[in-house]
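Enquirer: After the sequence you'll find the predicted model.
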Amino acid sequence: MLYAALIYTPDLDFAEPEIAKEWLPQYAAFRSEADEHVVGGKALAQTATATTVRVLGARGGEVVVSDGPYAETKEALTGFYLLECEDLDEAVALAAKIPGAWHGAIEVRPVADFSAVQSLLTSE
């Protein structure tokens, strides 16, 4: 089963040398340890680079675009891993080893599986 491990940490610029020196070796160690389970993932740029898109009303309504993230919080979504695990317990055990868990929080969420309804969508 696939799980998204969403990493919430302080909103840091991992391209800054002093931050990279502190954090990147920790993430490299996690990746090395959990490599057989990690099927994807990336760090995200700082929230200041985000753009929020909303459609007012229904589909086709007015598109409103704003600079920055939707919510202002101490912790921000700073990256994610896509983990292939036997079950939630295994995904949680791996998430506890992600360095962001020591500085913030990791949200573990199953990836939606639409294979059971895919035939309904393609038969129309």
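Expert: Perfect, thanks for sending it.

Enquirer: use CA for all of it now, contacts and neighbours both
Expert: Will do.

Enquirer: Nearest spatial neighbour of residue 66, chain-adjacent residues omitted?
Expert: Nearest non-adjacent residue to residue 66, counting by CA to CA, 6 or more residues apart in numbering: residue 52, 5.2 Å away.

Enquirer: try this one next to it:
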Amino acid sequence: MRYVVLIAYVPGRWEEAGPQERQQFFDAHHAFERFVDEHGRRLQSAALCDADLATTIRHGEDGAAVVTDGPFVELTEQVGGYYDVELPDLDTAIAAAKLLPTSYTVEVRPVVGVEGYESL
């Protein structure tokens, strides 16, 4: 079976963390990676920008796509999938997201690197 592990976090915690606490984050991620490597395999991973940089595409009653800035997913919805794609810009990503089933709410976020962290 293939699984995607989505990580929820408290915004601002990383920015407030000192070097020792950041190292603890890295150590925990490395332990996770080693466990997965021993029991299966890692396919892809990435840190996401904060949700305030998300773009959400929701289809109205008439089927028209409405694009909004921000993470406006309803609380009753749950993340059910993850695509990791490379596209030239946000407009192209939005165009691609509009092609997914209209019953979905799709959130598009840029991927960021985490300074000082290197995957094993």
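Expert: Nice, I can see it. Note that the structure is a prediction, hence the values are computed from the model and not measured.

Enquirer: Next, the TM-score between them, please.
Expert: The TM-score (TM-score structural alignment, normalised by the length of structure 2) is 0.44; 73 aligned residues with a CA RMSD of 3.3 Å.

Enquirer: picking up where we left off before, just the element for the residue nearest to residue 66 of structure 1, please.
Expert: According to DSSP states H and E, residue 52 of structure 1 maps onto strand 51-55.

Enquirer: in the very next helix or strand once past that strand, what's buried?
Expert: The helix or strand immediately downstream of strand 51-55 of structure 1 is strand 63-67, counting by DSSP H and E. Going by neighbour count (16 or more other CA atoms under 10 Å), nothing in strand 63-67 of structure 1 comes out as buried.

Enquirer: Tell me which other helices or strands the next helix or strand after strand 63-67 of structure 1 touches.
Expert: With elements assigned by DSSP H and E, the helix or strand that comes after strand 63-67 of structure 1 is strand 75-84. Strand 75-84 of structure 1 sits against strand 2-10, strand 38-43, with contacts defined as 3 or more CA pairs under 8 Å, 6 or more residues apart in numbering; DSSP states H and E.

Enquirer: for those, which one ends up most surrounded?
Expert: Stretch with highest mean neighbour count among these: strand 2-10 (a mean of 22; mean count of other CA atoms under 10 Å).

Enquirer: what angle separates that strand from strand 38-43?
Expert: 30 degrees (axes from the mean of the first three to the mean of the last three CA atoms, to 10 degrees).

Enquirer: for strand 2-10 of structure 1, packing partners?
Expert: Counting contacts by 3+ CA pairs under 8 Å, 6+ apart, strand 2-10 of structure 1 is packed against strand 75-84, helix 88-95, helix 100-103, strand 105-110.
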